[in-house]
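give the three-dimensional model of this entry:
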Amino acid sequence: MAPNPMTVSGLLRQTVHYHLDNASYENALFFAERFAAQDPKSSEAAYLVATSHIRLRDFRSAYDVSKPAGFRGVHLGCTWVFAQACLALERHKDGISALEKSKALWSQKSCVGRHSPTSRTASPDASALLCLLGKLYRGYDDKKKAIGCFEEALKLNPFMWDAFLILCDMGVTVRVPNIFKLSEQVLQGFDQETAPLSVDPKENSMSGILEVSKKPSTRHAAAEWGPDPFATSSSSTDAPTQDTDMLAEVASHNDFMSKIQAARLRLANSANTASSMGGSETPTGGVAGETAVSRPSQEPPHAPARKARPAQVVESGLEGPPRMNYRLGTRRTRDKEKDDATQAIVDVVYQELDSSGGAAEKQRPTVPAADRKRTVSGYPVSRSTNADDSGTRRSARLNTFKPSSKANAGASSIGAPAGRELKKARPQISRIVRPGSSGSNVGRVVSGNRKPVECSAVDQGDTSKSRENIHQSSVARTTEPGIIKVEEALRWILDLMKKLGSGYYHLSRFQCDDSLQALSSLPAAHQGTSWVLALMGRAHFEQAAYPEAEKFFRKIRVQAPSRLEDMEVYSTILWHLKRETDLAFLAHELIDTAWLSPQAWCALGNSWSLARDPEQALRCFKRATQLDPKFAYAFTLQGHEHVANEEYDKALTAYRQAIAADRRHYNAYYGIGKVQQRLGVYDKAFAHFQAASTINPNNAVLICCIGEVLEKQKQIVPALQAYTKAAELAPRAAQTRYMKARGLLAVGQIEAAHKELMILKDLAPDEGTVHFLLGTLYRTVNDKQAAVRHYTIALALDPKAGPKIKCAIESFEDDQPMEDSMIE
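Have a look, this model is predicted:
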């Protein structure tokens, strides 16, 4: 006999998901192809095959497999994989078109917080899709739409970290505190364990007590993509949840049946809790402590079994269902809350009886149930102190509907009309609950609910309100601690992300001091992570504080020796510090660890450059760009090496390739400006320096370069303003103060120039140009003795500048004016 094709497909689907979750992507691809062969018209099979190719980084195969359904946007899974393949293959327009077509299938709610070790959402939510769409728009060079997609993704899900990083890398101005803040939507997303406790008590009284987390998005996805293999269906702990869900759906069609089942489940939950404490058996014959919820069926639910000799049961202490107290050898009394909670069902029973005409003119009992004693099964008894009370209690459930029973007689004698007999109501209840069934089970259903007869139908609205208030109060007591814990944890995580995001955002805008301040406020455990250490090292690197930056990167090498990200920056730091041995050792380690990483080849190129072998350095930099054509820093290092060899055309080409890879790579603009400055094209040099300064406005070297170009164009005052700003940004930079002092001397501000030179002499006491400029200043004020002394010191410190210094001394003795070229 041939097996059921649907069963075969379901098993293959589960096998594919199993291998995907266990990173056995080759196995997943094998079984996904079997699934596709079994059901060739299934879009889900194509999705699983394409997903396996994506995990194996076979983007072309994933593109081809997912294109039929993905490009048309008819299956969200295929579209998701197809767009990812388009992003990897740089076919951005196809991916954008596919995602735009599939917007009708998007889940508009965020699924963050709905994943656990045993459950997940089968389809990506709107935030993930928007983030992918933003990446495609960015690759398509549509900056405006890309920013809009990333913003919408962060609004739906503040944990979409890559969207935030891309916005920072694009230079977009963002308000970090407004992104990483707790919202009601995020809190509800993570509060899955207590979310069903907020169910409206009007819908179903049992749903707020027994339901575990219902995941609407997961159900929607399962309906769309097929059964989720990760949804637990046979777990004993989940059985009450599933039974309750199915019972709630059946009961929604019949209000009377819904209330009967609701009360039955609430009482069963209390009875099982008590029996588990006392060691008794469950109604279904199971071991005590198991959930006594029967499988849904067309028959009315059975009442919990009762023992002939009730045992003493300790209160369980659980909140939620009404509690029942038992005492050995005495009659049981119910709580007032339980009377209020169960009165509604009795009223419904009488309403159905009245509507059917069985006892329309009969008056209901009017004695309050709280003032009357009851039997073990919960029905009222007479006030007489009969010696056979124990026997009456034993058979109270079965004799309730018999007119000759003592219990019934007692009940009818207390305010009930003499002509009323509950036995007449039994056929009507049977027809209401289960048409066509025998009457023997009806008494069991009614007695199982144990509903006391209370006042009149006038009080039905009050008792319903009371039941809702009791339910809401129990829900509040149960959910409040869980919600508070979740909210506190979310606030802490979002505050942590706000500090991390502020540090990265300020660094992306080259506000290094603000970045270091934000990162320093992190907890010590997070400050010691390699990602944070790399950010702090880069912040010091951008400030040209190479010794401090080297300390952070040294910690990274000890903590995470296999980390490759930012190692090209570390190699440049060692190049500036002239640590030839350390740089060679770093390059050797990186090459041995990751032969095909561009960072390793950049480190090797810097090592050859420091060893003054430009040809080998250029080969290494070119190899890095071959491995990653989007690695802008490798192109920039290649351009610097060409400038050192005075190969300006090749240098310009390398810098332009770096800008094409990253338009915010200010180092490439700076390189082009330096080449144009050497070629004497000052207007183009000024434009590129200005562009680099726009990206990085806090770099003193760039502002000094702008001042130099302006000074070459005889614009002394604007140049002096640039030098002053650079000195404010880097007060301990000797080159910046030297340029400022020279500009002040050129405009005739002798006192300000002298003040700057005194500071500069303390910063660089062994620099010959500083003493030469001091000699020029003293020559201007006609202090011959001080001028000759500083000229002599300059000659001793820099013998190569001897001819220039001698000309300055001779012109000073002959009282000739000093030329500008001599000052330079």
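
C-alpha from now on. contacts and neighbour counts both.
Noted.

how is residue 748 assigned, secondary-structure-wise?
coil (DSSP: H, G, I helix; E, B strand; the rest coil).

state the distance from it to residue 248.
91 Å (Cα to Cα, to the nearest Å).

residue 185 too?
Distance of residue 185 to residue 248, given as Cα to Cα: 26 Å.

over to residue 479?
Look at residue 479 and residue 248: by Cα to Cα, they are 21 Å apart.

for residue 782, same thing?
Distance, residue 782 to residue 248, by Cα to Cα: 103 Å.

who has more neighbours, these two?
residue 248 (20 against 13; other Cα atoms under 10 Å).

next helix or strand past the helix or strand where the more buried one lies?
Here residue 248, judged by DSSP states H and E, is contained in helix 239-251. Counting by DSSP H and E, the next helix or strand C-terminal to helix 239-251 is helix 255-278.

quick one, the next helix or strand after that following helix and helix 255-278 angle?
Using DSSP H and E, the helix or strand that follows helix 255-278 in sequence is helix 336-356. Comparing the axes of helix 336-356 and helix 255-278 via axes from the mean of the first three to the mean of the last three Cα atoms, to 10 degrees yields an angle of 150 degrees.

buried ones in helix 336-356?
337-350, 352-354 (16 or more other Cα atoms under 10 Å).

what of stretch 540-549?
Under the neighbour-count criterion of 16+ other Cα under 10 Å, stretch 540-549 has 540, 541, 542, 543, 544, 546, 548, 549 buried.

next one: stretch 480-490
For stretch 480-490, by 16+ other Cα under 10 Å, it's 483, 486, 487, 490.

export those to TSV and tack on secondary structure and distance to residue 138?
Formatted as TSV, the buried residues of stretch 480-490 follow (DSSP: H, G, I helix; E, B strand; the rest coil; distance: Cα to Cα, whole Å):
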residue	secondary structure	distance to residue 138
483	helix	39
486	helix	36
487	helix	35
490	helix	31
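
another one to check against the first:
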Amino acid sequence: MALSTGHVASQLRHLVYYHLDNNLIRNALFLAGRLHAYEPRSFEAQYLLALCHLQNGEVKAALECSQGSGSRGLHVGCAYVYAQACLDLGKYLDGVTALERSKSLWGSKNHWNKHSETSRQHLPDAAAVYCLLGKLWQAHKDLNKAVDCYVDSLKLNPFMWDAFLGLCATGVNIRVPNIYQLSPELLAIISASPDDVDSVSGHLSPTEGAFSAQTTGNSGGDPFMVSATRGEVDATYGSSALWEKFNGSSVSVASVPPPVIHEGMETPSSQSSGSEEFRIANGVTDPGSAWEPPFAPARKNRTIQTMSLDHTGQAPPKMRPTGIRPRTKTRTEFEEPPVGPADREPPPAPRIGDRKRTVSGQVAHPLPPQPTEPGAPQRRSVRLFNQIKPTTSKLSSSALTGRDGREVKKVRSAHAKGRPATTSTMGRVSLVLHLFPPPPVFPPLPKNAERSKELEALSWLLGLFTKLASGYSALSRYKCPDAIQHFNSLSQGQRETPWVLAQLGRAYFEQAMYGEAAKYFSRVQTLAPSRIEDMEIYSTVLWHLKNDVELAYLAHQLLEADRLSPQAWCAIGNSFSHQRDHDQALKCFKRATMLDPEFAYAFTLQGHEYVANEEYDKALDAYRHGINADNRHYNAWYGLGTVYDKMGKLEFAEQHFRNAGTINPTNAVLICCIGLVLEKMNNPKNALVHYERACSLAPHSVLARFRKARVLMKMHDFKFALAELKVLKDMAPDEANVHYLLGKLYKMLHDKGNAIKHFTTALNLDPKAAQFIKDAMESLDDDDMEDDDIA
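Have a look, this model is predicted:
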């Protein structure tokens, strides 16, 4: 017997996926090499080899393996892996070009709700590709196109969290409730069975899409050849109205554009945008003949007792009772292990006299339904139903199928007598029963109860994502009180997770509430000691709190967890910085930027150390590198403003401080910096406006009230200045500058007793400033002598 090349390739693919699913990447890589050697022209073999290289961390090898077909857009998997490798290697436009060329292969795919413990889709769908496109455009610094791609990704799959994070990183205004809502399209996917007509959105299921394609465009040829009409049908099989009012847009995903043929693209002319898996499985590896893998064919119209062996020499599997009419088991039914599309064998040629059927086993040209007559022969579904003994296993055919044969028989005898039951009618009835209360004559059906539970779970999940997304969106726009409110509205189980606690810590950090931030980050360390993300912020919090012991311990813990992470080296650098060892701190921060050139915060910390060493030119260069890595990193803009302020270039300082304030309009420190520059530019009125705004944003900010009181003294508004300083004295009783300023104010008010009292307190709190304080006290005595002379 001749060796079946299709079966050999199928077994190798099974082995590759087995090892990938079990995280045995090296084994999968070895087997993918065997498969590629066995089928060097197969796109799927190239894809699996490149995928294994990518998951093994061999990015350049993945690029080389997928470049041949991926760069030309001939296979969606190869193009996707190629684009991922391009993202890692900085070849952003090459990745974008590959994905755009393969758009006809993925533009109509939506795999939401099609993955489970026993089945999966190994090729990316449109939501995943749009998300990757957004990352490529964002890395290329084209934020407008990145936003468009992220929006398209979230329209198709609202749970694409990477796309949402990318949107937040661009700084656009996001209306979160419009993303996470229960749309008619989501209802359709949950409620309608795979063989039903989608009565919510009005689109056909994939099975009926294949039926339409074959009956219209390919009725006379191979029954497994699917025309391009299939792509148009699949284009609307998803969630399309999730973002109807997002950013004022009324775009609907239902209107997906037709496949675009790019110049130089090797695309089959009259075939679907699917892929060549089925043809490769059967030994056909022609790159120019890629098409959709069909569903498994249905059995012929024969009784179970007379079924003969198929062309493979094996008896077909026994049929299970499926309710009113039998149908081919779809991929969503899990009573038996699923079989991939590439593993199915083509059906035997139809015999003469048989009615032509579609890929799914349905009649291509069904006869019009006839009313049931007493003398008419039994329907095939009724004969099969009577011959098969009912079981109590779960069935998943149509919406009206009960849990066992007795329930189905009862329902049919009560309500379906005297009228035909077609697939489309049953689908509509199931949706009506689900969306509205059933009539009293219909008993509640288990299938609808199960779908009701799915909808309830989906609603809960959308509500959870709404809270998480609202909190993160508010934090990305530095609306920290709103972010804290959203995160605290989560249930305790969701709130007490490392990611949420880290976001709460960041929210308090941005408000300069370092004590509260440290509490949340400490809980993160307790729950996840090896967590690296956001720990550079925790190290800065400990630096502000002057907690040298905890900072050194954190640096040691992060270095032990991952010595090649930039967060660990930022923590080590902050520890050296706290010890005033700026040179060692700079070495650590430079190591962090070498490990990740896009880590903007490490460049900013470099700039701070250069400022401490008074190396202003190097500080400017470091801050500019930080802005180049992340244009919305307001800390780098603040650093530039600080350097220009120290250099006496007040106009440049004001411009950069305002840029930082535009990104983070709720930061009281930035607003105080703008006010300070205006104060130095002899514009005390505008400076007072900024100080008052800073005090309203941060009522507990000592810096804002101090500068506000000082500018009020310059404007000779002593009454309000005294009121501010009294409040400030209660807030910071151990702050020497506050008592010194109070002494100067009482001196202006000619209150010598209070002036001496506060000057003395300031001297005790800060002995290093003794010379300035003594000069002020001596000038107080000189003023008294002048007053005596005048008298």
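
can you calculate the TM-score here?
Once the chains are laid over each other, their TM-score by TM-score structural alignment, normalised by the length of structure 2 reads 0.74; 644 aligned residues with a Cα RMSD of 3.8 Å.

residue boundaries of the strands in structure 1?
For structure 1, no strands are identified by DSSP state E.

contact partners for the residue nearest the centre of it?
What sits nearest the mean C-alpha location of structure 1, by Cα atoms, centre = their mean, is residue 159, with 2.8 Å. Residues in contact with residue 159 of structure 1, defined by Cα atoms under 8 Å, 6 or more residues apart in numbering, are residue 180.

which one in structure 2 is aligned with it?
Here residue 159 of structure 1 is matched to residue 159 in structure 2, going by TM-score structural alignment.

check residue 708 of structure 1 too.
Match for residue 708 of structure 1 (TM-score structural alignment): residue 676.

could I get the contacting residues of whichever residue in structure 2 pairs up with residue 550 of structure 1?
Aligned by TM-score structural alignment, residue 550 of structure 1 pairs with residue 518 of structure 2. Contacts for residue 518 of structure 2 (Cα under 8 Å, 6+ apart) come out as 505, 538, 541, 542.

not counting residues beside it along the chain, what's closest to the first one?
It refers to residue 505 of structure 2. Leaving aside its sequence neighbours, residue 505 of structure 2 sits nearest to residue 517 (Cα to Cα, 6 or more residues apart in numbering; 4.2 Å).

the one you found against residue 504, yeah?
Yes - using Cα atoms under 8 Å, residue 517 of structure 2 makes contact with residue 504 at a distance of 7.3 Å.

one step back: closest to residue 690 of structure 1 among the buried residues of stretch 480-490 of structure 1?
Using Cα to Cα, residue 490 is the member of the buried residues of stretch 480-490 of structure 1 that sits closest to residue 690 of structure 1, with 43.4 Å.

quick one: map that closest one onto structure 2.
So, by TM-score structural alignment, residue 490 of structure 1 is matched to residue 458.

structure 2: matching residues for stretch 611-626 of structure 1?
Mapped onto structure 2 using TM-score structural alignment, stretch 611-626 of structure 1 covers residues 579-594.

distance from the chain centre to the matching stretch, please.
Computed by Cα atoms, centre = their mean, to the nearest Å, the chain-centroid distance of stretch 579-594 of structure 2 equals 33 Å.

report the buried residues of it.
582, 584, 585, 586, 588, 589, 590, 591, 592, 593.

which of these lies closest to residue 781 of structure 2?
Within the set of these, residue 582 lies nearest residue 781 of structure 2; the separation is 43.5 Å, counting by Cα to Cα.

for the closest one, give its distance to residue 606 of structure 2.
Going from residue 582 of structure 2 to residue 606 of structure 2 by Cα to Cα gives 9 Å.

burial check on the residue lying closest to residue 228 of structure 1 once chain neighbours are set aside, number of neighbours?
Using Cα to Cα, 6+ apart and skipping residues adjacent in sequence, the residue nearest residue 228 of structure 1 is residue 222, 5.6 Å away. Residues lying near residue 222 of structure 1 (other Cα under 10 Å) number 17.

now do residue 213 of structure 2
Residues near residue 213 of structure 2, counting by other Cα under 10 Å: 22.

in the helix or strand that contains it, what counts as buried?
Taking DSSP H and E as the definition, one finds residue 213 of structure 2 inside helix 206-217. Residues of helix 206-217 of structure 2 classed as buried by neighbour count (16+ other Cα under 10 Å): 206, 207, 208, 209, 210, 211, 212, 213, 214, 215.

for stretch 590-599 of structure 1, same thing?
590, 591, 596, 597, 598, 599.

map the second one onto structure 2.
For residue 591 of structure 1, the aligned position in structure 2 is occupied by residue 559, per TM-score structural alignment.

thought that match was touching residue 569?
Yes - Residue 559 of structure 2 is in contact with residue 569 according to Cα under 8 Å; the separation is 7.4 Å.

distance of the counterpart of residue 613 of structure 2 in structure 1 relative to residue 608 of structure 1?
Mapped onto structure 1 by TM-score structural alignment, residue 613 of structure 2 lines up with residue 645. Computed as Cα to Cα, the residue 645 of structure 1 to residue 608 of structure 1 distance reads 14 Å.

cool, residue 465 of structure 1 as well?
Distance of residue 465 of structure 1 to residue 608 of structure 1, given as Cα to Cα: 83 Å.

cool, and residue 347 of structure 1?
Counting by Cα to Cα - residue 347 of structure 1 and residue 608 of structure 1 are separated by 92 Å.

what does residue 337 of structure 1 give?
For residue 337 of structure 1, the distance to residue 608 of structure 1 equals 84 Å [Cα to Cα].

ditto for residue 265 of structure 1
Counting by Cα to Cα, the separation of residue 265 of structure 1 from residue 608 of structure 1 is 78 Å.

then residue 680 of structure 1?
Residue 680 of structure 1 is 30 Å from residue 608 of structure 1, by Cα to Cα.

tell me which of those two has more neighbours.
The neighbour comparison of residue 680 of structure 1 against residue 608 (other Cα under 10 Å) goes to residue 608, with 22 against 13.

who's in contact with the more buried one?
Neighbouring residues of residue 608 of structure 1 by Cα under 8 Å, 6+ apart: 614, 616, 617.

which of those residues lies closest to residue 764 of structure 1?
For the contacts of residue 608 of structure 1, the nearest to residue 764 of structure 1 is residue 614 (30.2 Å; Cα to Cα).

wait, that closest one sits on residue 643?
No - the pair residue 614 of structure 1 and residue 643 does not pass the contact test of Cα under 8 Å, sitting 10.5 Å apart.
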